[in-house]
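K.L.:
Dropping a prediction and its sequence here:
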Amino acid sequence: ASQRTARGVGLAANQIGVGLKVFVYDCPDDKGVRHVGAVCNPRLVDTPDDTRTEEGNEGCLSVPSAYARLSRAYRTEVTGQDLRGNPVKVWGTGLFARCLQHETDHLNGRLYIDRLSAEAREDALRQMAESEPAFPVVPND
């Protein structure tokens, strides 16, 4: 519900104060196919060195109103468990691959701005400071 309300394509549990290693997604791939689901205890599968990368605009509900260009693997795979504890393997291309990488990063304590150059990170933080978030920030009590 939090992801849909914020009109995001993915959301990690720790973004909303839930201490579980799980993320949800509702995201199209590069062919427009919609992928909906959840991954518990996700692990990015190492990709070969020759994997194509794609630079794209990236934003985050944890860094509201800020966007920056960031290079990510064009295709990626995540393993983990589904909501019932069964093994799951999810792979995606394009925006969906970016989503899988972005949400797994969250669960490993990393924001997309941590992957930016110092100058680009400063610009993203400036954007956030100068903008009004689309949604009110609600403290977790």
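P.N.:
Done, it's in.
K.L.:
from here on, contacts and neighbour counts on C-alpha atoms
P.N.:
OK.
K.L.:
Using the three-state scheme, assign R4.
P.N.:
At R4, secondary structure determined by DSSP: H, G, I helix; E, B strand; the rest coil is helix.
K.L.:
Just give me the neighbour total for it.
P.N.:
For R4, the neighbour count with other Cα atoms under 10 Å is 12.
K.L.:
again, but for the one 10 residues further on
P.N.:
Close neighbours of N14, defined as other Cα under 10 Å, add up to 16.
K.L.:
Got another one to weigh against that:
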Amino acid sequence: MSIRPIRIVGDPVLRTPCDPVRTITDGTRRLVQDLMDTVDDEGRAGVAANQIGVSLRAFSWNLEDHGIGCILNPVIVELSEELQHDDEGCLSVPGLFFPRTRSVYARCVGIDVEGQEIELAGEGITARLIQHEVSHLDGELYIDGLERSVKKKALRQIRETL
């Protein structure tokens, strides 16, 4: 299939909540393959479908502990109360990183391309990825959840940079 170009902040598809995948078709299979091809590039941990211009609830991951995969219709079913504070970046906000608070642990469930239930769960980068990618599918960017003073700085840098 193919590595697809990443949509950048300002593209309306990034701010539109994605529709659920209702049936698995050849188009769905191509989307999943494109998501996995696109995430299989150096420095990429996750890609949401809307980041490649498709408004469907799907994201791919490329994580050391979990390999490369894709989940359709992911729903976060568990978040820890314990929080992690770390810099976060996004392919759709290229080259900029800002401190973002996320739960230390996250678990999501959904289906794979065969329609079988799957789960992605973990701590650290896995938890951050789950929360980040599901937010994309809800039409949100990571900068939306930044602390007020950091968000102001981030928006200024985005305007100056992009």
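P.N.:
Happy to help now that I have it. Treat the numbers as computed from the prediction; the structure is a model and nothing was measured.
K.L.:
Could I get the TM-score for this pair?
P.N.:
Put the two chains on top of each other and the TM-score (TM-score structural alignment, normalised by the length of structure 1) is 0.80; 126 aligned residues with a Cα RMSD of 1.8 Å.
K.L.:
what about the residue nearest the centre of structure 2, which helix or strand?
P.N.:
Among the residues of structure 2, the one closest to the centroid is E133, at 2.0 Å (Cα atoms, centre = their mean). For E133 of structure 2, the element it lies in under DSSP states H and E is helix 125-137.
K.L.:
mean shift between that helix and structure 1?
P.N.:
With mean Cα distance after the TM-score superposition for structure 1, helix 125-137 of structure 2 departs from structure 1 by a mean of 0.5 Å once superposed.
K.L.:
what range in structure 1 does that helix sit on?
P.N.:
Per the alignment by TM-score structural alignment, helix 125-137 of structure 2 matches residues 95-107 in structure 1.
K.L.:
For G89 of structure 2, give me its contacts.
P.N.:
Applying Cα atoms under 8 Å, 6 or more residues apart in numbering to G89 of structure 2 gives the contacts G95, L96, F97, F98, Y142.
K.L.:
and the fourth one, how many neighbours does it have?
P.N.:
For F98 of structure 2, the tally of surrounding residues (other Cα under 10 Å) stands at 18.
K.L.:
what does the last one give?
P.N.:
Applying other Cα under 10 Å, we find 22 other residues in the vicinity of Y142 of structure 2.
K.L.:
Can you report how many residues neighbour the nearest residue to it once chain neighbours are set aside?
P.N.:
Residue nearest to Y142 of structure 2 in three dimensions, not counting chain neighbours: H132, with 6.4 Å by Cα to Cα, 6 or more residues apart in numbering. Burial measure for H132 of structure 2: 21 neighbouring residues, criterion other Cα under 10 Å.
K.L.:
Tell me where structure 1 has strands.
P.N.:
10-12, 22-28, 34-44, 53-60, 63-73, 75-81, 87-93 (DSSP state E).
K.L.:
can you redo the ones you listed as TSV with distance to A120 of structure 1?
P.N.:
Below are these laid out as TSV (distance: least, Cα to Cα, whole Å):
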stretch	distance to A120 of structure 1
strand 10-12	23
strand 22-28	26
strand 34-44	25
strand 53-60	12
strand 63-73	7
strand 75-81	24
strand 87-93	25
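K.L.:
Nearest approach to M128 of structure 1 belongs to which of those?
P.N.:
The closest of the strands of structure 1 to M128 of structure 1 is strand 63-73. By Cα to Cα, the value is 5.1 Å.
K.L.:
residues in contact with E88 of structure 2?
P.N.:
Contacts for E88 of structure 2 were tallied using Cα under 8 Å, 6+ apart; they are F97, F98, P99, R100, Y142.
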